[in-house]
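K.L.:
Show me the folded form of this:
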Amino acid sequence: MVTKAGHNTYREDSIKNGERERRGKSKEMVVLDVISPNQNVPVVLENFWSSSISKTAFQAFYVEWLTTNYQGTKPLYLGISPQAWTVSAGCASPFPRLNCTHEEAEDRMMFHVQDILSHRSGPTSITLSSGDTDVFVCLLYHITVNWRDLGLKELWLVRNSGVRRSILPLHDICLALGDELTKCLPALHALTGCDTTSKISTKLAALNAVRKPDNSSLILNFDSPQLTENAIQLAETFLVKCLKPSTDLKTFDDL
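P.N.:
Prediction:
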């Protein structure tokens, strides 16, 4: 078994900058462009994490720290965009196979799972740790669409929420939901509100809406590389159904 980890990328032109600015507005932001082993930890960690500069500096420090202090026998694979690194036996080396420019760490987690399955033979069991809803949704989708055929037998997700810790068998959840519903989950999640989109209705209302055959067809083709005007109109109709399940209306303007 190998351990892999990813970190967010912080770009000046990111679509998420507005959200990051909103999160940091009420805080006295702590900005550190270089972090050393003897660095004092900020009293309020939220003030530190609200700074993209501080987060980027921490990522660089983390690789350096692991190179000196990691004593484990398993190699570590770290996705720090755009490069990936492997740390083993006191040495950090580039690992080009996992280079990735995706901004979100959860996106790069999908690449890491894909890489494991592409370089192993036979049934494989993988465990990941994340409390992020985006990760949960994307993993369910990829199990159904991509990973079963690559030998994935079990995929477990460890979720920590405050003092609670749960371990979810995603392979069983996929079977319970069914392939058609699972394939709709990324579109459902993004349309009703995620890291880069505004909240519309609720996840529960969307799940109830998508379980109806006539509604699920509205977003089945929303994962196309190039969205058509028709796909966008159908997605709007789906969201109208989430807000008002019994309506025959099709646009927000009509609603």
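K.L.:
going forward, measure contacts between C-alpha atoms and count neighbours the same way
P.N.:
Noted.
K.L.:
neighbouring contacts of stretch 136-152?
P.N.:
Around stretch 136-152, the neighbours that count as contacts under C-alpha atoms under 8 Å, 6 or more residues apart in numbering are 110, 114, 117-118, 121-126, 157, 170-171, 173-174, 179, 182-183, 185-186, 189.
K.L.:
One more, please, to line up against the first structure:
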Amino acid sequence: MMVHVTNAVHRGCKKIQIRSVDTNLAVLIVSTVSELGGGLELWVAFGTGKDFRLIAVHEIAQSLGPMRCYALSKFHSLMGCDTTSYFQYNGKRIAWKIWKLSDIC
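P.N.:
Below is the predicted model of the structure:
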């Protein structure tokens, strides 16, 4: 999916919307959007029915910063992907709070 987004950006697209119901894809999009350059508006149309929403991925990436965006995919693979439910008896929310409080990344 991100190969197509990268190709669109290289061809001059400034606003892109991706449709997905997979949280793993949404996290990967956030983790790579900062590498695609400034001025890009990247939206994810996420969910179905009453849970449908548009997520401004470019705003999330901007608030996290480039270093945290880069590290997000690694954090997600340790804490939140489909095959890992927790790390050392700590859930995803606790790990996220600790990561936000730390000066790492």
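K.L.:
Give me the TM-score for this pair.
P.N.:
The TM-score (TM-score structural alignment, normalised by the length of structure 2) is 0.81; 101 aligned residues with a C-alpha RMSD of 1.9 Å.
K.L.:
on that earlier part again, among the contacts of stretch 136-152 of structure 1, which are located in helices?
P.N.:
Per DSSP state H, helices hold the following members of the contacts of stretch 136-152 of structure 1: 110, 114, 117-118, 170-171, 173-174, 179, 182-183, 185-186, 189.
K.L.:
The one helix or strand Val33 of structure 2 maps to vs structure 1, mean deviation?
P.N.:
Element membership of Val33 of structure 2, judged by DSSP states H and E, is helix 23-33. Compared with structure 1 after fitting, helix 23-33 of structure 2 has a mean deviation of 1.1 Å; criterion: mean C-alpha distance after the TM-score superposition for structure 1.
K.L.:
Trace that helix over to structure 1 and give me the residue numbers.
P.N.:
Using TM-score structural alignment, helix 23-33 of structure 2 lines up with residues 133-143 of structure 1.
K.L.:
ok so, going back, type out the PyMOL command that picks the buried ones from the contacts of stretch 136-152 of structure 1.
P.N.:
Those of those that meet the burial criterion (16 or more other C-alpha atoms under 10 Å) are gathered into one PyMOL selection, given here:
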select buried, resi 114+117+124+157+170+171+174+182+183+185+186+189
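K.L.:
My guess is Ser130 of structure 1 contacts Val158. True?
P.N.:
Yes: in this structure, Ser130 of structure 1 sits in contact with Val158. The criterion is C-alpha atoms under 8 Å, and the distance is 6.2 Å.
K.L.:
buried sites along the lengthiest strand in structure 1?
P.N.:
Determined from DSSP state E, the single longest strand within structure 1 is strand 152-161. Neighbour-count burial for strand 152-161 of structure 1, with 16+ other C-alpha under 10 Å as criterion, is recorded at Leu152, Glu154, Leu155, Trp156, Leu157, Arg159.
K.L.:
One more: stretch 10-29 of structure 2?
P.N.:
Ile18, Leu25, Ala26, Val27, Leu28, Ile29.
K.L.:
before we move on, what about stretch 57-73 of structure 1?
P.N.:
Along stretch 57-73 of structure 1, the positions that meet the burial threshold by neighbour count (16+ other C-alpha under 10 Å) are Ala57, Phe58, Gln59, Phe61, Val63, Glu64, Leu66, Thr67, Tyr70.
K.L.:
any idea which helix or strand comes after the strand or helix carrying the fourth one?
P.N.:
For Phe61 of structure 1, the host element (DSSP H and E) is helix 52-69. For helix 52-69 of structure 1, the succeeding helix or strand toward the C-terminus, using DSSP H and E, is strand 76-80.
K.L.:
Give me the secondary structure label for the aligned partner of Cys194 of structure 1 in structure 2.
P.N.:
Using TM-score structural alignment, the equivalent of Cys194 of structure 1 in structure 2 is Cys81. Per DSSP: H, G, I helix; E, B strand; the rest coil, the secondary structure class of Cys81 of structure 2 is coil.
K.L.:
Thank you kindly, that will do.
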